[in-house]
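Undergrad: Could you look at this predicted model? Sequence included:
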Amino acid sequence: MPEKVCKFQGQCYHKLKRSCLRRGALFQDPFFPPSAESLFYKRTPPPGLMWKRPRVRETDCELIQFGLDVWFCSGQELLAHPRSLAWMRVIPDHAEQEWHPKRPDLYAGIFHFRFWRLGQWTDVVVDDRLPVSEDGALLFCRSATPREFWSALLEKAYAKLNGCYEALEGGNTAEALVDFTGGISEPLNLNQEELIQHADQRKMLFQTLAHAHSHKALITCSIRQVESVLDCGLIKGHAYGVTAFKKLRMSETLNGMCTATRLHMVRMRNPWGTADWTGVWSLGSPQWQQLSRREREKMGLVVRDVGEFWMEFEDFCRYFTDMVVCRLAEKSLLWPQTHWREVCCQGAWTYRQIDRRSRCGGCINHRDTFLYNPQFLFELTGDGAEVLICLQQEDKRMKRREGSGENLPIGFEVLRVEVNRVCRVQCLYEQAASSVYMDSRSVTLRVTLGPGRYIILPTTFLPGATGRFLLRFFSHSHVRLRELKEELPAPSLWQCCFPEPSAVTTVHLLKASGLSHPKQTAPDVYAVIRCEEDSVRTTIFKKDGSPEFNTKAIFYSRNPKSKISIENGNLLEQPGVMCFAQG
């Protein structure tokens, strides 16, 4: 099923283009005019600034060409492959938007791009009027080839979405990758000292990155600190794209170059189009000179695009300090199990005068109000799973012109709750995981959890802060994520005839012992916890005489004196059975 696309400011690209073609006029965007307000909200435009259209003649203009110098440098890797799925999402109808030399009458000076924002794709329409300086050069993003304008048009659409060009300042690679792909960006801080000293950690990181790249993840890396050039040619404060990983066996040719039995290589790309690296395996280095072109192709050590270069992964770990891995997820039932599967929920931190109806209780430090926050339930079966949880708040750059637009410090807690819970928690439970709190647009946590039910509480750091958010949950299996809104479970039809619950009891079944004689084979066992008409059954433990149940259950009873029983399958009458529980 096609994804729903939101039309930014209600503009429909196809209707607007048809109207322009009928009138024989080039499109002029009324919502993003060629004015100072479209450029800056604080600064004054430079003298001599003009807005100009590309010269639309066959010999002068090539709108859809690549070799980009995109300011949000992660985007150049995304758009470097014109037939990729992500390329077609960001630039829909790319063939229809192209300049056709034989049909100049079909050109209307209108383009559209799509960006992913808070759970949906947003279609942004722009005209082709671009800001240029007094000497005629593009003021902002420009391509290395003067006749290419695609990157500048893409940047203009992104600026329109965010209010103006100045609002784009202070963005980061992780956010740009999410906006271009709808994927999940996971920032990684590289511990250079540990990676250099421990080859096993370096190997594990290489395998993780190579696996992610093989599943279409987009990867960028950078060297922390302000922009400056290192002796090895790499640039601090500059984002590079990672385009390939290779693990090579040492051949006779390579044995003289390296003492290791295997060579781990990574291919980088500088979006500026220059190969900066001057170390081992750099362009013109002795390592390349000892390999023929045929040997390079056979080993897969090829350079595909301008600005690409190879380096050993050990050197990579020695210099680079930060990485962003943007993984693509899918909601399709046919998506391979090796890929991440996504479920998501929209939510909001809201404030009301009646405290318990507020949904902005602040972080767990504020214990009196923490549980007022929105609560989302999910369940893991089997042996548990590794999951990736991302909390993303509404982008506020559009509001910078008004003097606001700052991100809220956000984070989330994961609580392990009873296996039969269906309503909001009222007291603190076992803390299974916790994210950091940051004033960034999104916060991500990767964690391995055991089987059971869990509650995610997305929060702002301080109580009373309001705003919209998107909670995204990624796993390799089918997981349902839903918000809990009721304080008590809804009664069934037949329960409506009985009094409302008057007592709430939580039982924590820890373990059992003595389920088999020492000389006998232990049976398959499970436990059943009962209270009035409700019951909870644990999983089956195969041939285990002392099972660790570690199961929590909650019961809402009409009679405070109702008994709670724990039955151990069909072995209840077996002598020596002991169950340990907390209530």
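TA: Thanks, I have it. Residues are numbered from 1 along each chain as shown.
Undergrad: C-alpha only now, for contacts and for neighbours.
TA: Will do.
Undergrad: which element follows the helix or strand harbouring Ala433 toward the C-terminus?
TA: Under the criterion of DSSP states H and E, Ala433 resides in strand 430-434. Downstream of strand 430-434, the first helix or strand assigned by DSSP H and E is strand 442-449.
Undergrad: For that following strand, buried residues please.
TA: 442-445, 449 (16 or more other Cα atoms under 10 Å).
Undergrad: Dump those to TSV, plus distance to Ile540.
TA: Compiled in TSV, the buried residues of strand 442-449 are given as follows (distance: Cα to Cα, whole Å):
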residue	distance to Ile540
Ser442	39
Val443	37
Thr444	34
Leu445	31
Leu449	19
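Undergrad: Apart from its neighbours in sequence, what residue is nearest Trp121?
TA: Leaving aside its chain neighbours, Trp121 sits nearest to Val5 (5.0 Å; criterion: Cα to Cα, 6 or more residues apart in numbering).
Undergrad: let's bring in a second model and compare:
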Amino acid sequence: YIFDVKKTEDKVLISLQQEDRRRSKKVGKGDNITIGFEIFKVEDNRIYRLHKLTVQERVATSPYINTRNVFLKKILKQGRYILIPTTYLPGIAAKFILRLFTDVPSKLRELTADKPEMTCWSLLCGYPRRITQIKIHSAEGLQEQDGSSGADPYVLIKCENQKVRSSVEHNTTSATFNTQVIFYRKNIDSPVIVQVWNSNILCDQFLGQALLAASPSDPREQQTLQLRGRGSQEAEEVPGHITVKVFSTDDLVEL
């Protein structure tokens, strides 16, 4: 299940309730099952099921107990989250009711698709050949704007015809974003573009960009890249650098 936290921080209450099993006591199945759930922070634009838990940040785990209801209250930061209800022992199926309460609507919904659907239209427009996850940690050493002591930076990640924008960090030249995105890429030769912009009331200012080949053979460790002007990878350097982590694979259900 997936849900969104819209506020900068929101107090989230989750309730997982299993079916009443007392009527099954006559056949020896009246005991409650040990249940619980896990919550992971995922990419801001994820719309498909989660396949690899080790590349995601686990932000909360409920108690695993054999009661009818399991509750958890947690303050979560703005972003998108995956909630996975589970039994403690593997291979046990059970019916349940999942409830989630937040201050503003969270759009809790079930994820059913593992990857983009192959359709007749895919034969004409192409089908994704690679999946890329990008985590933007921070941007530092940015150029001061408007004669002030800082800037109001945000990052814009572009891949083919898709764009994802982070929140704005105010009055700083060294911003921490902790933004992550995921792209299903058709044209694997086209780089992913990570741009840094300064937010203004009338017109935002371009501060620099980094081009990512995002190949499966690229290092998967966190790396710091110099910002450059618009154009190719050899464009003129501009003040600032950005710290990112890239994970690419040609297996569309690995992430």
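TA: Noted; the coordinates are in hand. Note that the structure is predicted; figures quoted are calculated from it, not measured.
Undergrad: now the strands for the second structure?
TA: Ranges of strands in the second structure, per DSSP state E, are 2-18, 35-42, 57-61, 69-87, 96-101, 130-140, 153-159, 162-165, 175-185, 192-198, 205-212, 223-228, 237-249.
Undergrad: ok, average deviation of the second one from the first structure?
TA: Compared with the first structure after fitting, strand 35-42 of the second structure has a mean deviation of 0.4 Å; criterion: mean Cα distance after the TM-score superposition for the first structure.
Undergrad: how many degrees apart are that strand and strand 175-185 in direction?
TA: 100 degrees (axes from the mean of the first three to the mean of the last three Cα atoms, to 10 degrees).
Undergrad: State the span of the first structure onto which strand 35-42 of the second structure is aligned.
TA: Here strand 35-42 of the second structure aligns to the first structure at residues 410-417, judged by TM-score structural alignment.
Undergrad: Name the nearest residue to the counterpart of Leu83 of the second structure in the first structure, ignoring sequence neighbours.
TA: The alignment partner of Leu83 of the second structure in the first structure, by TM-score structural alignment, is Ile456. In space, and not counting its chain neighbours, Ile456 of the first structure is closest to Val414: 4.6 Å by Cα to Cα, 6+ apart.
Undergrad: tally of neighbours for that neighbour?
TA: Using other Cα atoms under 10 Å, Val414 of the first structure has 21 other residues around it.
Undergrad: got the contact list for it?
TA: Residues in contact with Val414 of the first structure, defined by Cα atoms under 8 Å, 6 or more residues apart in numbering, are 431-434, 454-457.
Undergrad: Between the strands of the second structure, which one is closest to Glu117 of the second structure.
TA: Closest to Glu117 of the second structure of those is strand 175-185 (Cα to Cα; 11.6 Å).
Undergrad: Check which residues of the closest one are buried.
TA: 175-177, 179-185.
Undergrad: What distance separates the opening and closing residues of stretch 417-437 of the first structure?
TA: 23 Å (Cα to Cα, to the nearest Å).
Undergrad: outside of that stretch, which residues touch it?
TA: Under Cα under 8 Å, 6+ apart, the answer for stretch 417-437 of the first structure is 371, 375, 409-416, 443-445, 447, 449, 452-455, 461, 484-489, 506, 536, 551-554.
Undergrad: Can you report how many residues neighbour the counterpart of Arg99 of the second structure in the first structure?
TA: In the first structure, the residue matched to Arg99 of the second structure (TM-score structural alignment) is Arg472. By the criterion of other Cα under 10 Å, Arg472 of the first structure has 20 neighbours.
Undergrad: just checking, Arg472 of the first structure touches Phe378?
TA: No. Counting by Cα atoms under 8 Å, Phe378 is not a contact partner of Arg472 of the first structure; they are 11.8 Å apart.
Undergrad: Can you name the residues that contact the closest residue to the match of Arg99 of the second structure other than its chain neighbours?
TA: Nearest residue to Arg472 of the first structure, sequence neighbours excluded (Cα to Cα, 6+ apart): Cys344, at 4.4 Å. Contact analysis of Cys344 of the first structure by Cα under 8 Å, 6+ apart lists 470-473, 481.
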